[in-house]
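Undergrad: only geometry, no sequence info:
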């Protein structure tokens, strides 16, 4: 099953190359996936696994994109889909989830509480738990290794850096695993430096790197400052955070926090390349730019735009 998922475009961003004085900059446009984000890759991986193992129902906790992706893919099969969403969350994504036939449960608290409730009900009801972290980490990371393979095949060589926006850390950990597997198979000469972009002061991965810790840290949930711009990036307990931290340290990369104003700024720069995207996705470009201000800008650099699509 593919349902049009994957094999997204890798486009050169010549205007941004000139603006940042970078040799070669490419954008991986994950908004070309059917529901508009990279989360479709994760959803299809778990739906396939659920079907193989004989489950009838699949569940996740979500604030939007993953819930949409899961309900879309489940709708293509015979799986019932249950999505747990914070009560306080209001978005058009809820209507999209309903349009794919999923059942929605509203949960007190935030994203983490929705994941916890989804997991609790999965265990109680015998549903397939497709939430990030814990026992699902291996299969979740495999879903995103495909992005690495596509980048390597398109370029014909390894980029110097690869950046992506982070919340739980699943995507950057999967990208790292993908390039490491290619390197082990001698299909890649190097493993790129992994760069994470997120919301300043509102993400456990960024905070862990800021404190020079090699063990993922948890933040005080009450310390997070949620806005419409940064909401998808907020995370006080990154569910695949340790894997993300390992990826960053293994490659000599970093995690960089950006203000809402900076996120909007990088979104506007991407729009000059005729790229439409959800604002939070632009934090990946911010991570690349800020990192390269302190290092040589020669070579090839790739920014994974998790919701990006080229306007025609």
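TA: Done, it's in. No experiment lies behind these values; they were computed from the predicted model shown.
Undergrad: Please count neighbours and contacts with C-alpha atoms only from this point.
TA: Will do.
Undergrad: And the residue nearest the centre of the protein?
TA: What sits nearest the mean C-alpha location of the chain, by Cα atoms, centre = their mean, is residue 171, with 4.3 Å.
Undergrad: is it true that it touches residue 141?
TA: Yes: counting by Cα atoms under 8 Å, residue 171 does reach residue 141; the two are 7.0 Å apart.
Undergrad: that older thread, could you report the distance from the residue nearest to the centre of the chain to residue 103?
TA: 26 Å (Cα to Cα, to the nearest Å).
Undergrad: Check residue 71 too.
TA: Distance from residue 71 to residue 103, by Cα to Cα: 9 Å.
Undergrad: How about residue 49?
TA: Residue 49 is 20 Å from residue 103, by Cα to Cα.
Undergrad: Same check on residue 30?
TA: Relative to residue 103, and taking Cα to Cα, residue 30 is found at 26 Å.
Undergrad: try it against this one:
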């Protein structure tokens, strides 16, 4: 099956359209302003979607959904088809830690790295604290492309090992220099950025969030061909939120569901840029970031994608504390699901704010493995007395 993608269109004004190629990674050149860089959305020939596309079960590899994705020019790693796990109270958890590099970012990078490959880029460049960088490096290696990663010197030590294992060039420079250097790598070396290159708002790669639509497709199939009533998602820049929302909108557009679930973004209370944009009615917002261990989603700026997703799904922007995320993380671990702190933000949002009264299941997306946490593997087990009474006392309480 081949892609039915037809064009790029501005999220500020869907009537403003651009050819599908090249990917406009710095936002829409027509509708963007000095204050806001508006990202691009991808349009498709929906009238040509094969009638049986959703009749078959989900499968590993995003090529399963090729007609509703941009061209997949780079090979995959068996991403997607992650499990939907029911908690004892009936809430479902979509466990994205089961992807090849243990996070949801594999879906984005299968699509974004494919765009770089198809565009003839000499490599890819990314700025990321962890999950996005690891996935970009893995898919670049798979595609035979060099990968340059700007990451924080405060990222967990395991992140650098993960990146170098894939052959990525890891660059740790002051944050203020990252955008300028990324643009030089793009302009002078012919690399393509798979993360944001603008300072006015988060734009990101226009093709990448399309990979997240497949989460919605899989949830639909796993729930017996129905849409949930609500979905709670950890949220940083809002790309995951946008992609999953769009996936459910496409299911409704194709006549497969009658409704689109209410979408709930769940950000750290120490940041909350999307919540601020929604509160003030602005297309994007920048906020100061306070102390938080949820380093994967502690974003000082949001993109317009998240605002669009919440508005069109009649959802809401929620914030959660580190304590609430830690409680949700412990709840998931007690059910055999080990997630990093940021990944538990969706369940934390549900537990802290409650679910709306609605007819249908509630789904929380859990985004990445506990191996990604900054505190993982920092403490060893202390030796203890091998005497039987001491062992028995630990087991019988």
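TA: Yes, it's here. Not measured: the values here are computed from a predicted model.
Undergrad: TM-score of the superposition?
TA: Scored against TM-score structural alignment, normalised by the length of the first structure, the superposed chains reach a TM-score of 0.87; 290 aligned residues with a Cα RMSD of 1.9 Å.
Undergrad: The second structure: which residue goes with residue 55 of the first structure?
TA: Aligning on TM-score structural alignment places residue 55 of the first structure opposite residue 121 in the second structure.
Undergrad: what do you get for residue 163 of the first structure?
TA: In the second structure, residue 163 of the first structure lines up with residue 232, judged by TM-score structural alignment.
Undergrad: what about the strands in the stretch 251-397 of the second structure?
TA: 262-268, 316-320, 362-366 (DSSP state E, counting those that start in this stretch).
Undergrad: what's the first-to-last distance across stretch 11-31 of the first structure?
TA: 13 Å.
Undergrad: Tell me the gap between that stretch and the middle of its chain.
TA: Relative to the centre of its chain, stretch 11-31 of the first structure is centred 19 Å away, using Cα atoms, centre = their mean, to the nearest Å.
Undergrad: circling back: overlap in contacts of residue 71 and residue 103 of the first structure?
TA: Common contacts of residue 71 of the first structure and residue 103, defined by Cα atoms under 8 Å, 6 or more residues apart in numbering, comprise 81, 83.
Undergrad: Looking at the two, which one has more neighbours?
TA: Neighbours were counted for residue 71 of the first structure and for residue 103 using other Cα atoms under 10 Å; residue 71 has more, 31 against 14.
Undergrad: Validate this expectation: the more buried one resides in a helix.
TA: Yes: secondary structure of residue 71 of the first structure (DSSP: H, G, I helix; E, B strand; the rest coil): part of a helix.
Undergrad: and the counterpart of it in the second structure, how far is that from residue 159 of the second structure?
TA: Here residue 71 of the first structure is matched to residue 137 in the second structure, going by TM-score structural alignment. Counting by Cα to Cα, the separation of residue 137 of the second structure from residue 159 of the second structure is 11 Å.
Undergrad: How about residue 145 of the second structure?
TA: 20 Å.
Undergrad: do the same with residue 281 of the second structure
TA: 37 Å.
Undergrad: so who does the aligned partner of residue 154 of the first structure in the second structure touch?
TA: Counting by TM-score structural alignment, residue 154 of the first structure lines up with residue 222 in the second structure. By Cα under 8 Å, 6+ apart, the contact list for residue 222 of the second structure reads residue 84.
Undergrad: measure residue 222 of the second structure to residue 361 of the second structure for me?
TA: 11 Å.
Undergrad: Of residue 281 and residue 159 of the second structure, give the one with the bigger neighbour count.
TA: residue 159 (22 against 11).
Undergrad: Quick check: the aligned residue for the more buried one in the first structure?
TA: In the first structure, the residue matched to residue 159 of the second structure (TM-score structural alignment) is residue 93.
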